[in-house]
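Novice: Have a look at this fold, sequence not included:
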C-alpha cells in the first residue's frame, strides 16, 4: 500500500488547487492526487462551451502542462475510483483493489450528473455534460444529429443549447419549472435568457415534463412529453443537476446533508479528513453546497494553509460566470433568500444587472455584459451595503460611488 502525507481525491479545480497550494505554502510531504478520470487534470467549465464547440482542443483546457506534476513532486494516481474509506486506519480502497494510506485526506470528488429515470433513459444518444468523456461522445455523434432536446433550463443546459444552435442543430430546451434559471436567478434574468434563446431559434418550453424516451434498435429517436406530444430527437442532453460524490465518506461515518458537512476550516467530523468543492456543505453561514470553480479553488487554498500551519477560515464571497452566444453573465454573491430584485440598465440593450437585496442589504448581483457593475458591485456585497432601491436602479449612478453612502 502506498502512503501519502496528503492524499487528495478528485482531479478537478479543487483537488488540483489543493495540491498546488500545498507546495506553494511549503508543504514538504508526499502528495498523491487520486482520480477516476484517466486524463490529466483539465478545466471543466469549457466543456459545455469552447470544448464542445471545437474552439479549444483538449490541450488548451489542461489546468497545468504535463511536466508540471513531476516538477512539483505530485503523484497523479489516475484511473482509480475510490470505493471505500477506512477512516480509523486512514486509508482509501479503490474499486480496482488498490489501496492508499494517508496522513491527511482532502476529499474533492465533486458530483455526478443526475440521470433521468423514465422509460427509455438507457438509450444511446442520451448524454450528460460533466467530464471530457461525456463531451467527446456528444461530439462523435454530432455529424449525424439534426435535432437535439436539452432537458433542464439551468446553466449547463442553456450553454449547451447555445453551442449546438451555433453548430446548426435544431434545439428544444425543456424546463419543468415556469422559467429557466429559476433556482438561481430572479425572473428578469430568466425572461431575458428565454427571449435570447428564442431569438436564436431555440424552442424553449416551460413547465414541460418528460414521460419517456423513444428509440429504435437501442438508439434515441424521440421524446414523449407528459402532455402526450411527441418530439423527434437524434440526441438528448440531460442537465438536471448533480449528486455529490460522498458515499465513501458517509459510510465511514462522516456527517452529511446534501453532500458532506464541513466547518469553517473545511473539516469534516472525521479525523484529518477535509472536504472541498461541489460535494461539501458549509454548515455555518449560508449552509449551502456551492457549485463553482471559485468556491472549490478558494476552499482548497484555505485547507492548504491550515495544513501548513496557517489556519484561516474560509469566508470568500462566491462568484460565477456563464457564456451564451455573445453574452457574458457574471455573478457575485449568493441570491438565495432575496426579497427584492432591482434591475439597473436596459435588458433590451443586452447590457444590464440585477441587484439582489435581503432586508435592504445587497447580497448579490447578476451582470450581463456589464463588467463595471460586476467589479464595483463586489464591494457592495462584501460590505453588506444598504442602498435604497431607487438609487440602485439609477444606471447613471455608478455602484462605486454608492460604497460609502
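Specialist: Structure's in. What do you need? In this text, all values refer to a predicted model and were calculated from it rather than measured experimentally.

Novice: make it CA atoms for all contacts and neighbour counts henceforth
Specialist: Will do.

Novice: close enough to count as contact, residue 124 and residue 220?
Specialist: Yes - contact status for residue 124 versus residue 220: in contact at 5.9 Å, counting by Cα atoms under 8 Å.

Novice: moving C-terminal of the lengthiest helix in the chain, what's the next helix or strand?
Specialist: Determined from DSSP state H, the single longest helix within the chain is helix 293-307. The C-terminal neighbour of helix 293-307 among helices and strands, as given by DSSP states H and E, is strand 319-324.

Novice: Could you list every helix and strand in contact with that following strand?
Specialist: helix 155-166, helix 293-307, strand 327-333 (3 or more Cα pairs under 8 Å, 6 or more residues apart in numbering; DSSP states H and E).

Novice: Comparison target below:
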C-alpha cells in the first residue's frame, strides 16, 4: 500500500495517457507521476498495419514503456486497475496495493464491443495492439503453410480465406494491407496468389460511412480493388453468429455464411468497465456511456480528475476518437495539471482536426488535407509516413517532435 497523496496518477498508456506524461516531463512538472497500464508496450495504432506488413519494426511501432520513460522519474506500473475511488482519491490495483492521488487522469480508452453477436469474442482475432498483430501474423503464416501442403482444394480455399468484420478505418486499412502482403507471403512459399481471398463483411451499404475519413471513401474503394488481390466487399451484411472458422450473416432477410480460417473483428467499442463503475450518473454521460467533461477536460464534480480520449466527451464540443485529437488532449491535460500545480486557472481544450491519413496497402495511402485536397498513392504514403514517424513518442529526454502537432509544411494552414 502506498499512502502518499500528492501523486499525479495516469490510468491508461494510450495516446492521451502517454502524451500527457511526456508533455508533463517536458514542462518539468514537479509532482511525482505514476503511469498505470496493463500492457508493457505502447501501441502507436495508426502504424500497427506497418508492423504487420513488416514495413516498420516493433521498436518503432510498439516501444516498451520502460524505454520511453527511462531516466524520467516517472513510475510505470504494469498492472490492471481493479477499482477507482473518486471520493477518497484512491486507485486500487489489488488487495494489497493501492495508490492515493492528488490528481487523476482517466485515459483508459474503450475495449472492443461485439454487439451481442454469438461467438464473436471467442472466435475472432482483434487488431488493437502489439500482441494482436503478432498473433494474427503467426496465424496467417501457419494457415499459408498448411494450404501449400494440402491437395484438398476445398480445405485450401478455407485456409486461404480471410474475413474482416467491419468497413470502418481499421477494417479498410487492415484489408488493404493483407491484400498486399498475404499473397506475397503465399507466393514465397510456392503458392498462387489468386487463391487468397480477403473479404470485408459490413452491415452498412458503404465503407467509412459516418466516419471522419469519409472524404477518402472513393479513394479507398479504388485502392481495395487495385491491391495485389482485389478485396471483396460484402455490404449490407450483418454478422449474426461466429463459430470457429465460420461466419454467419444476414442480408436482405436471407441467412448466409462464409467459411474462413481467419476471422478478424474490427468494428465497435464498448464502455470500459472501470469507467462504467464510476459514481457518475447517466445524465452526466453521453449515450455511449462516456464521461462528460468540462472544456478543460475536468470531470464536472471532481475537478482534480481529468479525462480524455475514447472514454470522455467534452460538453457541447464532442470530439472524434482520433489519434490527432488524443495528442492534443494529452497536451491540454498536461498544461492544465501544470497550471493547477502553480495555482493558476486551467484553459479550455482546443482541438484542430488537420485532415485524415489512411494506409491503403504497402507503399500506398490516402491523405485528406483539411478537407481541401486529397492526395493518393505513393505521395500520400510519404506524407503519412513522415507525419507519423515525426509524431512517434520517443524517450522523454529526446521529446521534441511531439510538442507541435503537424510540423510538416504540407499540413500547415
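Specialist: In hand now; what should we look at? Every value quoted in this text rests on a predicted model; they were computed, and no experiment measured them.

Novice: my guess is residue 355 of the second structure contacts residue 374, does it?
Specialist: No - at 9.5 Å, residue 355 of the second structure does not count as touching residue 374 under the criterion of Cα under 8 Å.

Novice: Overlap in contacts, those two.
Specialist: 367, 368 (Cα atoms under 8 Å, 6 or more residues apart in numbering).

Novice: hmm, back to that, closest one to residue 45 of the first structure among the helices and strands packed on strand 319-324 of the first structure?
Specialist: Relative to residue 45 of the first structure, the nearest member of those by Cα to Cα is helix 293-307, separated by 8.1 Å.

Novice: In the second structure, which residue range corresponds to the closest one?
Specialist: Helix 293-307 of the first structure falls opposite residues 323-337 of the second structure when the two are matched by TM-score structural alignment.

Novice: And the matching stretch against the first structure, how far off on average?
Specialist: Taken against the first structure, stretch 323-337 of the second structure registers an average deviation of 1.4 Å after superposition, with mean Cα distance after the TM-score superposition for the first structure.

Novice: Please, where are all the strands along the stretch 1-150 of the second structure?
Specialist: For the stretch 1-150 of the second structure, the strands defined by DSSP state E, counting those that start in this stretch cover 8-11, 33-37, 75-78, 83-85, 90-92, 98-100, 103-106.

Novice: wait, I meant the stretch 201-350 of the second structure
Specialist: Under DSSP E, counting those that start in this stretch, the stretch 201-350 of the second structure gives strands at 232-234, 238-243, 246-251, 254-259, 262-265, 291-293, 305-307, 312-314.

Novice: how about these, which one is nearest residue 49 of the second structure?
Specialist: Closest among the strands of the stretch 201-350 of the second structure, using Cα to Cα: strand 262-265, at 13.5 Å.

Novice: For the closest one, buried residues please.
Specialist: 262, 263, 264, 265 (16 or more other Cα atoms under 10 Å).

Novice: next one: stretch 340-354 of the first structure
Specialist: Applying 16+ other Cα under 10 Å to stretch 340-354 of the first structure flags 340, 341, 342, 343, 344, 345, 347, 350, 351, 352, 353, 354 as buried.

Novice: what does it contact?
Specialist: Outside stretch 340-354 of the first structure, the residues touching it (Cα under 8 Å, 6+ apart) are 186, 188-189, 192, 327, 355-358, 365-370, 373, 389, 392-395.

Novice: List the contacts of the equivalent of residue 212 of the first structure over in the second structure.
Specialist: When the second structure is aligned by TM-score structural alignment, residue 212 of the first structure is paired with residue 241. For residue 241 of the second structure, the contacting residues are 117, 118, 119, 120, 247, 248, 249, by Cα under 8 Å, 6+ apart.

Novice: Much appreciated, bye for now.
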